[in-house]
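> Provided below are the primary sequence and the corresponding predicted coordinates.
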Amino acid sequence: MEVVWFVLIGIAAGWLAGQFVKGGGFGLIGDLVVGIVGALLGGFIFSFLGIGAGSGLLGSLIVATVGAVVLLLLIRLLKR
């Protein structure tokens, strides 16, 4: 069941990041990949800075979304 939540949070975080960064999304699979990689990146960033976003669904979504936004900004920076 945890895998299902991880995938759903990844999709939501990827979609939210696409909305924040203002650009075309990558589709369902692309948003999922951006969200999952962003969740890992966000977890690393938050733990490195010593910031806690809380536990549970909302905290996971915040961390994943922040990581996905950072990932999208890096991707767009490298595309230029």
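That came through fine. Numbering: from 1, shown residues only.

> For the rest of this, base every contact and every neighbour count on C-alpha atoms.
Noted.

> Quick one: residues in contact with stretch 50-57.
The contact list for stretch 50-57 (C-alpha atoms under 8 Å, 6 or more residues apart in numbering) reads 46, 59-60, 62-63.

> Pasting the second one now:
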Amino acid sequence: MGIIATLIVGAIAGWLGGTIYKGSGLGLIGNIIVGILGGGVGSWLLERVLRVSLGGGWVGSILTGAIGAVVILFVINLILRKKE
């Protein structure tokens, strides 16, 4: 996947993950970062741990990234709540 496609998929996955998690808006850059990191986390979680594949292509990448983004946002929320 090219860099532009990665940024687009990351932005959509991050936005979708933030929408699903009901968190505050992260903005475009935050969505891209969370979405790209979420793609790695989601891929590891689904393929290695759960042994599930959501398919290839744009839709599979976006869904995998969104699932990973939700996991990342959940962990960040746990960490920030403990500090308060």
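Arrived safely, thanks for sending. This is a predicted model, so every value here is computed, not measured.

> Between the contacts of stretch 50-57 of the first structure, which sits nearest Gly10 of the first structure?
Lowest distance from Gly10 of the first structure to the contacts of stretch 50-57 of the first structure (C-alpha to C-alpha) belongs to Ser60, with 9.5 Å.

> and the gap between that closest one and Val34 of the first structure?
Distance, Ser60 of the first structure to Val34 of the first structure, by C-alpha to C-alpha, to the nearest Å: 15 Å.

> Those two - which one has more neighbours?
Each of Ser60 of the first structure and Val34 has its neighbours counted (other C-alpha atoms under 10 Å); Val34 has more, 28 against 20.

> Which strand or helix spans Val41 of the second structure?
Val41 of the second structure belongs to helix 27-43 when assigned by DSSP states H and E.
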